[in-house]
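Student: Got a predicted model here, sequence first, then my questions.
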Amino acid sequence: MKILHVITSLNLEQGGPAQGLRNITSHYAALGAKATVLTMDEANDDLGSVDHLTVITIGKGKGTFCYHPKLIKKLKSIAAEFDAVIVHGLWQYHGHAVRQALKHTNVPYYVFPHGMLDPYFKHAYPLKHLKKSVFWYLSQYAVLRDAKAVLFTCEEEKRLAEASFSRYTVNPVVVNYGTNITPIAQQASEDAFYSKYPALKNKQIFLFLSRIHAKKGCDLLIKAFANALQKNTNIHLVMAGPDHTGWKSELVAIAKSMNADTHITWTGMLKNELKWSAIKAANVFILPSHQENFGISVAEALALGTPVLISNKVNIWREIEEMKAGLVEDDTLAGTENLISRWMALTNEEKSTIQQNAEKCFEQKFDIKQASKNIITQIKSDLRHD
């Protein structure tokens, strides 16, 4: 079985979809499938590890919409080579292009929204939502309506998507999601992280591993952490992630005003061994996000047995709470303060139990192998019934 994945960019700095695509397709070979990716990256862009993928690059699209005049023609020219096409992400030209290119073919297409139908965006960015509403009625609604299925990562994402737009007709399928535990991850130790940041050894590390972005609740975390320092000065916050919006300077100013800046380390984006080493070194992972479709970094922390402190706006919070793999609170300042204070109040024995539960939670809920199998099974089932 040959599957074409269409995404605007495979650059990992663009967020979760690029990593999710890599993770899912890494298990295709064992399932008798082969993945090709069509992306609007340049041929000479550094896309990281893509060894298991055949990558077709057609160059950058125009503007935030990523319009590319050659995309539909390219899709039409190669569509017959594939059994199915999967579109990653919404609100850009590539979904419209796939629908147009496959309209008069027998090749089905699927859409992976990656959380982009969450009603959070309607309230947080009303002007953007207004623009999206126009695009929804002009094109996006039809893209989802005509898809063979819309693939959701969990029941919570599927449920929330229904509240985004009044006109909503899709065939929803929950395929689950997760991440890989690579050999590098399995063999990781905290040594590489401490070698780069020796001053953090013997500190109680709270690790934030995500984009520096308003929806991630970074400001709540800085303030809550600063307040927690009044009771324990041996705790340290590591803020690891790219800052595409330039928000870091404001967050640093908040930390300085609260006398917390010397207890916070900003690492930028961590990759490969250093990322896994940071997760190993951390006592606990923390993400007080206002919206999180899945949270690949949450699953990565669980995989290495690092307990997670998350908000109830991270869509997999129910699974975390059910398996006692971490703590869950509201995405408010009070909720974030509770996450930290509740964690610090636990005994070493209680923390050890949560650590063990974290690994079990990953194995049972978030191993990407199952998601890959679910996707291939869904496509095969659809092809048999067509």
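Tutor: Arrived safely, thanks for sending.
Student: C-alpha from now on. contacts and neighbour counts both.
Tutor: Noted.
Student: correct me, but Ile310 touches Glu292?
Tutor: No - the pair Ile310 / Glu292 is not scored as a contact, 10.0 Å apart, by C-alpha atoms under 8 Å.
Student: Pasting the second one now:
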Amino acid sequence: MKILHIVPAYKPAYIYGGPTESVARLCEGLAADGHEVDVYTTTANGKTELDVVPGKEINVDGVNVIYFKRLTGDPTNITPSLWVKLAKTAKDYDMIHMHAWWNTLVLISAHICFLKGAKTIIAPRGMLSKYIFGSGSSKAKTITHNLIGRSTLAKCYLHATSEAEYDECRELIPGWKGFVLPNIIALPDIAIVPQQNEVFTLIFLSRVHPKKGLEVLFEAMSKLSFKILLRIAGTGDEEYIEQLKQLSADLKVDEQIEWLGWRNRDEKFSEMMKADLFVLPSLNENFANVVIESLHVGTAVLVTEQVGLANFVKAKNTGWVSKLDAADLAGKITEAQQDRSKLNNIREHGRNIIEDNFSEKVLIGQYISEYQKINASVA
């Protein structure tokens, strides 16, 4: 098949976290399976631009990528040159797969594909959740959705990365046709070397953002009857991080927290492996790649019910699932600290569970199967 992926940012723009890596891994897997894979993206790299030649096709690990120069930064990424190229080439592809939403780049790209009659899939990647509609520019999102968003999305196919996201999206657009397939994640072939910690150690490894629920975690820590160490690996808005540090001091848990800052790929797997428990107390996550990464190195996870992989964690007994409530979160941390047998079992079997459920070879075959079904369907 000839497949085009459209995404606001592509590797090496790792500043955007999990989506950058998972989209690239999907594209690389499809290319390795013998398909012709192109990517249209922008030069976005946070507040800066990637050091690439705009408008020129570049082979990035087997994938043909064109980085188009954007005129505006996040979150709009207005990129007319990409739209012009897409209008000329949309019908050349068997399938067009777009990633993200509430982004001018993707909104207009989806409309162009509809006008050209191209088979199109939208992977909103959590951007159509109730949390997103209720946060930030919520009024503007609602107006945009009612004016053009709903009708544009309904003409495309839905790709959800978890059952929770699929259900939420179909509540928004009843009858929306689509499929559920998880992210494909590149996992390192490294030995699992357990570490004995004197103090029960938690690792939070993600973007430091209000939706990640660190406030709830700090309050939960203040309710514990024993000492723990929370290591926070990630970056975010400096003003917000200072607010979190002040909150931790007010709750008298600041001496139990280490702020590690950003960690590269090798460092993050090492940090997860050294911890007793990975924790993600998010208010909303459509998937959460980092849960898979933690279990790959044998570290049990604690997530809130709002994390897309919460049902997987429950079903496979790979950790604990908490309500978005400080008291319940504190209770689950206590359970984990006391259940050394379960922690050791996850340390021993976590990687096998991930390999059985998230094998890249199997998932690539499933993606191709879904593409073929859509391509064969009547427009």
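Tutor: Noted; the coordinates are in hand. Keep in mind that this is a model prediction, so the values were computed, not measured.
Student: related to what we said a few turns ago, tell me which of Ile310 and Glu292 of structure 1 has more neighbours.
Tutor: Taking other C-alpha atoms under 10 Å, Ile310 of structure 1 and Glu292 do not tie; Ile310 has more neighbours (30 against 25).
Student: Can you classify the counterpart of Thr57 of structure 1 in structure 2 by secondary structure?
Tutor: Matched across to structure 2, Thr57 of structure 1 falls on Tyr67, judged by TM-score structural alignment. Put simply, Tyr67 of structure 2 is strand when judged by DSSP: H, G, I helix; E, B strand; the rest coil.
Student: Can you give me the neighbour number for Tyr67 of structure 2?
Tutor: 24.
Student: From Lys177 of structure 2, how far off is it?
Tutor: The gap separating Tyr67 of structure 2 from Lys177 of structure 2 is 30 Å, by C-alpha to C-alpha, to the nearest Å.
Student: Please spell out which residues along the longest helix seen in structure 1 are buried.
Tutor: When structure 1 is parsed with DSSP state H, its longest helix is helix 368-385. Buried positions in helix 368-385 of structure 1, judged by neighbour count with 16 or more other C-alpha atoms under 10 Å: 368-376, 378-379.
Student: Please tell me how far that helix is from the chain's geometric centre.
Tutor: Mean-position distance between helix 368-385 of structure 1 and its chain equals 21 Å (C-alpha atoms, centre = their mean, to the nearest Å).
Student: What about the counterpart of Leu209 of structure 1 in structure 2, how many residues nearby?
Tutor: In structure 2, the residue matched to Leu209 of structure 1 (TM-score structural alignment) is Leu205. Here the number of neighbours of Leu205 of structure 2 (other C-alpha under 10 Å) works out to 25.
Student: How about Ile181 of structure 1?
Tutor: With other C-alpha under 10 Å as criterion, Ile181 of structure 1 counts 16.
Student: Map it onto structure 2.
Tutor: By TM-score structural alignment, Ile181 of structure 1 lines up with Leu187.
Student: again, but for Pro172 of structure 1
Tutor: Under the alignment (TM-score structural alignment), Pro172 of structure 1 pairs with Gly178 in structure 2.
Student: same question, Val37 of structure 1
Tutor: For Val37 of structure 1, the aligned position in structure 2 is Val39, judged by TM-score structural alignment.
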